[in-house]
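Student: Based on what follows, work out the 3D shape:
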Amino acid sequence: MVYAPIPVGALMTCFAVGYYLSQIDDASLGRFPGYRLSIYLYGISALVELLAEPMFMVAQYKLWFKTRVSVEGTAVIVRCVLTCALTVYGSRAVVTGSSVSEGSNNNTMGVLAFAIAQFVYGLLTLGGFLLAFWSKSTERRDLDRKRMAAAIKKRDGITTEDLSSSDDDGTVSMSALLPRRLTKVGKDGKVESFYFDKELLKLSRTLTSQSLLKHILTEGDKMMMAKFTMADAQGVYAFVLNYGSLIARILFQPMEETSRTLFSRLLSDIAPGSTVGNKDAKGEMTDNGTITPKTLTETQLGNLVLSRNLLLTIMKFHVLLGLVFIAFGTHYTATLIDLVVGSYWSTLTKAPQVLSLYCYYVPIMGLNGITEAVVQAVASEKELGVLSYWMIGFSAVFCSTGAFLMGTLGLGAEGIVLANCVNLIMRIVWSMWFLSGYYGRYIPISAGTSSLVVKESYGGILARFAYVPWQNILPRPAVLVVFGAAYVLTAMTEQWIGWQGLINKAVHLGIGVVAFVVAMGVVFLSEKQFLRDIQGIVRQRRR
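Tutor: The predicted structure is shown next:
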């Protein structure tokens, strides 16, 4: 199955490369150096990376995480260094005598620097996995044993048979990586021969369709930017996306993966459609074909309450983090961009305005990530299928909203950020609605007892949300007030003091630092229980 992506991906790559080559005009070729060559390099890089996919999947199955980190880490570092070096070289190699004004963005390498670095990344990924697998292969092991046996025989004049034993030491044969027909004996005793197992192929199709749908929702913003905006707006959005998504890649992604694993372990035996491990807890079939409510054990009840409280704690963390970005990020984007990348991006583009709007998007992105991670951890296969249909609806709303904001209103990069906010807010509400129903299945049997029973109905749609105290994710009023005051204060200093001069920057940043310290002090005094809960989560993750 791991070879299936290679022909499919190769076909998609050829279509993509052909499409972009057909869209090139003379103006683009003159404006972007190496544009056509860059497209070819990206296509070839994709094909090379596809060839490494089987080894990547086997490494995942073998739990060779160190191998994966070493190969991918080395390739990423080289790609970053090479991109930086080529970009710097291109900025210094502007043709002498050309009329280049101060603060312009001319570069002789342009996008070609990124394409070359990506091509090298693909080669290093494929070569790194080949070397890693050769070092762990049975062929390499047998060769080393033969050499060792020959050395011992030459030294002592004896042959050591033990060195050529074929015990399973976690290695893998290089020849086993090549595709071949498989055989298995069926229930009737007949031997079947095939390339793809039918059940596995069916499951792969389902997962692939869901992955494509999520990919469209994730990457659809770039597709829509290419459709409705000019190259300048696309560049601004790419700039903002790379800087703005740092917090998502560094903090949100590991937290989502950890939460998905943790919730799966806590709630695996009380997920929808599962049976309870206690004999007395099993439901019984009635005459009309329905199942009587199932009583949960004390352990299951504890895990259920723990998971709900854990979910609310993590969501509150995202809300507080979002308040930090909104209060202290929205009015410092121009200052940050001016200090990091220069006056071109801070004054001649809309990057500061778009990045300010992106600060509102950060908490929405965090809440969506954690809620969907929990949904995937506890939902049944049927419920995940229902989620796919909802995702199609969310995708349609996202596309129509983006087309209206960018095409009709002409908001450009700001419009796509707003469309993403609308999309993720809908997904958050759906996930909260689903999780309300999940936890709402279990209600107290009677006052004073800790047992729960399965609940079949929830009342109205809005009433369903009442089964989880979602209001607990909101900070205390004092915290909201201090962040609101900080937002107003930083807005006033940006407007009255400005950020263009060095002194202006120092005063503006100094006021923000003081406001941040005060806000964190209020959080520390008002949210002591929340901070203890976060500390407990960190300790649990380390264990």
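
Student: contacts and neighbour counts: CA atoms only from here.
Tutor: Will do.

Student: residues in contact with the residue positioned nearest the centre of the chain?
Tutor: Geometric centre of the chain, nearest residue: residue 253, 5.1 Å, by C-alpha atoms, centre = their mean. The neighbourhood of residue 253, defined by C-alpha atoms under 8 Å, 6 or more residues apart in numbering, consists of residue 369.

Student: ok, so what distance separates it from residue 328?
Tutor: Residue 253 is 23 Å from residue 328, where distance means C-alpha to C-alpha, to the nearest Å.

Student: Then residue 524?
Tutor: Noted for residue 524: a distance of 18 Å to residue 328, by C-alpha to C-alpha.

Student: More neighbours: these two, which one.
Tutor: For residue 524 versus residue 328, the count of surrounding residues by other C-alpha atoms under 10 Å is larger for residue 328: 24 against 14.

Student: in the helix or strand where that one lies, what counts as buried?
Tutor: Taking DSSP states H and E as the criterion, residue 328 maps to helix 298-329. Within helix 298-329, the residues scored as buried using 16 or more other C-alpha atoms under 10 Å are 300-301, 303-304, 307-320, 322-329.

Student: residues in contact with the helix or strand that that helix is followed by?
Tutor: Note on helix 298-329: by DSSP H and E, the next helix or strand toward the C-terminus is helix 333-340. The contact list for helix 333-340 (C-alpha under 8 Å, 6+ apart) reads 343, 345, 346, 351, 352, 353, 355, 356, 499, 500, 505.

Student: Pretty sure the last one sits against residue 498.
Tutor: Yes: between residue 505 and residue 498 a contact is recorded at 7.2 Å, counting by C-alpha atoms under 8 Å.

Student: Can you show me the helices along the stretch 151-300 of the chain?
Tutor: Counting by DSSP state H, counting those that start in this stretch, the stretch 151-300 of the chain has helices at residues 198-228, 231-244, 246-247, 253-267, 298-329.

Student: now the angle from the first one to helix 231-244?
Tutor: Calculated by axes from the mean of the first three to the mean of the last three C-alpha atoms, to 10 degrees, helix 198-228 forms an angle of 130 degrees with helix 231-244.

Student: Which strands and helices lie in contact with helix 198-228?
Tutor: Judged by 3 or more C-alpha pairs under 8 Å, 6 or more residues apart in numbering; DSSP states H and E, the packing partners of helix 198-228 are helix 231-244, helix 381-402, helix 413-440.

Student: Of those, which is nearest residue 176?
Tutor: Nearest to residue 176 among these is helix 381-402; the distance by C-alpha to C-alpha comes to 32.3 Å.

Student: Here is a second sequence; please produce its structure as well for comparison:
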Amino acid sequence: MASRHSAAGHGSRLMKASISSASSLVGLQLFSRGFTFILNQALFRLASPQVFGTAAIQFELVLSTILFLSREGVRNALLRAWPSPDEPNSTKLTSVDTVKSTNLASVPALIGLPVAITTVCLYGYAASADTQSQPRFRPALWIYALAAVGELCSEPMHNRAMGEVRTHIRVRAEGLGITCKTIITYVALLYDSKQGHYAGTHALEAFALGQLTYSTVVFAVYVIHFGWPSLWPKRLQHRSLLEANQGMWKTTISAYFDPTILQLSMTMTSQSVVKHFLTEGDKLIVSWWSPLQDQGGYAIAVNYGSLVARIILQPVEEICRVFFSKVLSSSNTSAAAPSRARSGVDASAMQQASEALMTLLSVQLVFSFLVVTFGSLYLPIFLNMLLPRQYISTSAPGVLSAWIWYIPFLAINGGLEAFFSSVATPKDLNRQSRWLIVFSAIYLLAAITLYNLHFGDTSLVYANIINLTARIGYVLNFASSYFKGHERAYQLAWRTLMPTWQFIAVSVMSLFAISCNGRRIDVMDIVATAGRKALLSSAVAMHVALGAGLGILSIATWWTTAGNSLISRTRAKTA
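Tutor: Okay, here's the model as predicted:
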């Protein structure tokens, strides 16, 4: 009984820390993205579509490939294993526990250099002649690679901050890094634009310099808090008797790393190849098929479209990964544990995890209703203010409109993927990897089919929706099996996830009222005529005010019919 209360108390403290961390990360994204959004408006006008497309699509793809393949598996594995001061008896943790985690955290920096060199060489060979003919292309590319390696050097400290739920340190590091990156990029582009006949010569290097500034600042802030990191594994002083009977190679590995966690991180890393293609598939296809001058239009649309994902969805997903990893940690690291029987997990932890997952999905569905209802109606009004003139005639408006429908799928998939990566065994991961190959084929087939049907660049957004739908279905089935396989057979009541009929009714009536009012005043004709000054029109201003009022009414309806009780139950669990 005492252990159960102890576990419940730990879960409550962890949930409080997770909620606080989520708030901090959302605050970080809101401040940094809001600040950079303002500077980006000027930055987009300084950089040509060709330069911006190369930096935002192709160089960012190179950067994310290096980072994803080097660190993703290690990050997810360490979330399960990092010794936490909030755990019971944490003061009795031996130095071996900490050294094992620190050793594994140094792996991304060690493998990052060969991964970076390989990736840059392959990209340099495959890049089109138009791309490579841009001024200072190769120096800018290698600066991006250097920035990636520099960012990987921060991994031991990043993993420590996340493992110990000390998110405020990460907030400071990344917040300052993003701010400095944007300022340096803008100043460098501004300086380059004033070079007369040579203007534009160093535009690509301006973006590269900004990325290098980000990795340098993040590393420096982490060092200030944690001291200089250990980038080389230390030999463990103790080994189990079982490890002594292994072969020389396994014995050598086990002298530095925990074999179970290392195997889990390797499995997750191998899976990252397929998952990375699904995550960055649109950039791969655009960079391969689209002319260089058209890539800038897609890049700016995705940049704006992903603001919601970066500000809200990404922090929530990361904190959910930390929360589920810690709450259900008793069986997470067992490679031999059956994937459908987790009887070793504490019953209170299992109940807390199931309720947290259901609450998360319920809120995300409400959020999705609001985004689709109000976003689809008001996005056309703000396009003229968001997009520079040279991008209005590109595919950017269509891609942004498609993103309105993409965001709900991103939200739901992110929460489910966070749960899956937190509890899946190597067997589960291998099974998902096989299915991810199928999902990749579905994505490619959908993208090619929609392109042939003349959907243009929006084909990639709709193909991603189809792909995410399949992935959501897979993880929902996994989650059901996971909780059913527990000895207490926790059932996930999927029917309770749907918003209340009152909220749906108010949302539908809002959609009808806004649409009718928009047709009555012919709002799109006013926007087309007035452009950026459309909001100064009293008719458009009243139309926007109508949407704001109905949005507040919709949220209030949800709160009174479901949200209040939902949040109250969550607070009760953290009390």
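
Student: Enumerate every residue touching residue 550 of structure 2.
Tutor: Going by C-alpha under 8 Å, 6+ apart, the list of residues near residue 550 of structure 2 reads residue 510.

Student: Residue in structure 1 paired with it?
Tutor: Mapped onto structure 1 by TM-score structural alignment, residue 550 of structure 2 lines up with residue 518.

Student: Could you point out the helix or strand that follows the helix or strand that contains its match?
Tutor: Under the criterion DSSP H and E, the helix or strand holding residue 518 of structure 1 is helix 502-526. Following helix 502-526 of structure 1 in sequence order, the next helix or strand is helix 528-542 (DSSP H and E).

Student: could the helices of the stretch 151-300 of structure 1 go into JSON lines alongside distance to residue 511 of structure 1?
Tutor: As requested, these are exported to JSON lines (distance: least, C-alpha to C-alpha, whole Å):
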{"stretch": "helix 198-228", "distance to residue 511 of structure 1": "36"}
{"stretch": "helix 231-244", "distance to residue 511 of structure 1": "23"}
{"stretch": "helix 246-247", "distance to residue 511 of structure 1": "24"}
{"stretch": "helix 253-267", "distance to residue 511 of structure 1": "32"}
{"stretch": "helix 298-329", "distance to residue 511 of structure 1": "10"}
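
Student: Between these, which one is closest to residue 374 of structure 1.
Tutor: Going by C-alpha to C-alpha, the one of those nearest residue 374 of structure 1 is helix 253-267, 5.7 Å.

Student: average distance between the closest one and structure 2?
Tutor: Compared with structure 2 after fitting, helix 253-267 of structure 1 has a mean deviation of 4.3 Å; criterion: mean C-alpha distance after the TM-score superposition for structure 1.

Student: tell me which residues of that helix are tucked away?
Tutor: Buried residues in helix 253-267 of structure 1, counted by 16+ other C-alpha under 10 Å: 255, 256, 259, 260, 262, 263, 264, 266, 267.

Student: can you tell me the helix or strand for residue 484 of structure 1?
Tutor: Using DSSP H and E, residue 484 of structure 1 sits in helix 477-496.

Student: In structure 2, what residue corresponds to residue 482 of structure 1?
Tutor: The equivalent of residue 482 of structure 1 in structure 2 is residue 509 (alignment by TM-score structural alignment).

Student: which residues does its match contact?
Tutor: Here residue 509 of structure 2 is in contact with no residue (C-alpha under 8 Å, 6+ apart).

Student: Quick check: the gap between it and residue 550 of structure 2.
Tutor: Distance from residue 509 of structure 2 to residue 550 of structure 2, by C-alpha to C-alpha: 9 Å.

Student: can you check residue 425 of structure 2 too?
Tutor: Noted for residue 425 of structure 2: a distance of 45 Å to residue 550 of structure 2, by C-alpha to C-alpha.

Student: do residue 232 of structure 2 as well
Tutor: Distance from residue 232 of structure 2 to residue 550 of structure 2, by C-alpha to C-alpha: 57 Å.

Student: show me what contacts the closest residue to residue 320 of structure 2 other than its chain neighbours?
Tutor: Distance criterion C-alpha to C-alpha, 6 or more residues apart in numbering; nearest residue to residue 320 of structure 2, sequence neighbours excluded, is residue 418 at 6.0 Å. Shown in contact with residue 418 of structure 2 (C-alpha under 8 Å, 6+ apart): 317, 318, 320, 321, 324.

Student: Just put those residues in TSV and tack on distance to residue 282 of structure 2.
Tutor: Shown next, in TSV, are these (distance: C-alpha to C-alpha, whole Å):
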residue	distance to residue 282 of structure 2
317	21
318	23
320	26
321	25
324	30
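
Student: and in structure 1, which of these remain?
Tutor: Mapping the contacts of residue 418 of structure 2 onto structure 1 (both residues aligned by TM-score structural alignment, their matches' C-alpha atoms under 8 Å) leaves 317, 318, 320, 321 still in contact.

Student: most distant residue from the middle of structure 2?
Tutor: residue 245 (42.0 Å).

Student: Residue 317 of structure 1 -> structure 2?
Tutor: By TM-score structural alignment, residue 317 of structure 1 lines up with residue 363 in structure 2.

Student: ok, now how distant is that match from residue 146 of structure 2?
Tutor: Between residue 363 of structure 2 and residue 146 of structure 2 the computed distance is 40 Å (C-alpha to C-alpha).

Student: Same question for residue 414 of structure 2.
Tutor: 29 Å.

Student: Repeat that for residue 34 of structure 2.
Tutor: For residue 34 of structure 2 relative to residue 146 of structure 2 (C-alpha to C-alpha), the value is 27 Å.
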